[in-house]
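> Sequence and computational prediction follow.
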Amino acid sequence: MARYLLLWVHGPWIASSLMVILALRLLMAEDFGLHGHGWGLLGSASICFSIGCVCKVSWVLSQLNRRRSAAQRQIEHLMLH
């Protein structure tokens, strides 16, 4: 798998981190009108974090599946020769 595809795995966590920083900044603001936006960003950050978890699990499972199928092909090759 190409290394640039790892951005799809870690990208949601990076976006989540940036949203948490921005949300905390809005929640600490003096203007209480901005607090609602801060809470909304925290919700969006949690969604991005969970998407990142699903991406990571999917990526790890595909790596394991690829290794397992390569091992099976190697065993079949050894048995035929």
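Done, it's in. Quick caveat, the model's predicted, so the values are computed rather than measured. Numbering: from 1, shown residues only.

> okay, CA-based contacts and neighbour counts for the rest of this
Noted.

> all helices in this protein, in order from the N-terminus.
Per DSSP state H, the chain carries helices over the ranges 6-27, 35-80.

> Give me whichever of those helices is most buried.
Greatest average neighbour count among the helices of the chain goes to helix 6-27 (a mean of 18), per mean count of other CA atoms under 10 Å.

> second one coming, line it up with the first:
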Amino acid sequence: MHKLRPIREFMARKKCFDPVTSRDIDGVKIIDLKLRLGQPYVFQHSGTCEHLLIFHDLRLLEKTDVQVSIFCPVYTE
């Protein structure tokens, strides 16, 4: 997690970011996370591989939406 320290310190200084936390993702599902649209998140795995994630859009499932995991993810653009 030492590589994330500059990011965490920067975010801690800025008032526009939520409090910065880290946690093990074993067993975590998207529904377990408290996400904010437009908020940057860092996903780190294998010790050094980091990915910046930003959720831009959110919508509710409709009856006509594909709900079988083998057909997901569904891209709308």
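Good, I have the coordinates. Just so you know, these numbers come straight off a predicted model, no measurement behind them.

> Overlay them and tell me the TM-score.
Superposed pair, TM-score by TM-score structural alignment, normalised by the length of the second structure: 0.23. Supporting alignment: 30 aligned residues with a CA RMSD of 3.7 Å.

> What residue, apart from its backbone neighbours, is nearest the residue nearest the centre of the first structure spatially?
In the first structure, the residue lying closest to the centroid (CA atoms, centre = their mean) is residue 52, at 2.1 Å. Using CA to CA, 6 or more residues apart in numbering and skipping the chain neighbours, the partner closest in space to residue 52 of the first structure is residue 12 (4.9 Å).

> for the one you found, what are its contacts?
When the contact criterion is CA atoms under 8 Å, 6 or more residues apart in numbering, the partners of residue 12 of the first structure are 48-49, 51-52.

> Let's have those in JSON lines, adding distance to residue 73 of the first structure.
Output for the contacts of residue 12 of the first structure, formatted as JSON lines (distance: CA to CA, whole Å):
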{"residue": "48", "distance to residue 73 of the first structure": "37"}
{"residue": "49", "distance to residue 73 of the first structure": "36"}
{"residue": "51", "distance to residue 73 of the first structure": "33"}
{"residue": "52", "distance to residue 73 of the first structure": "32"}
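
> Let me know the closest of the residues you listed to residue 77 of the first structure.
residue 52 (37.3 Å; CA to CA).
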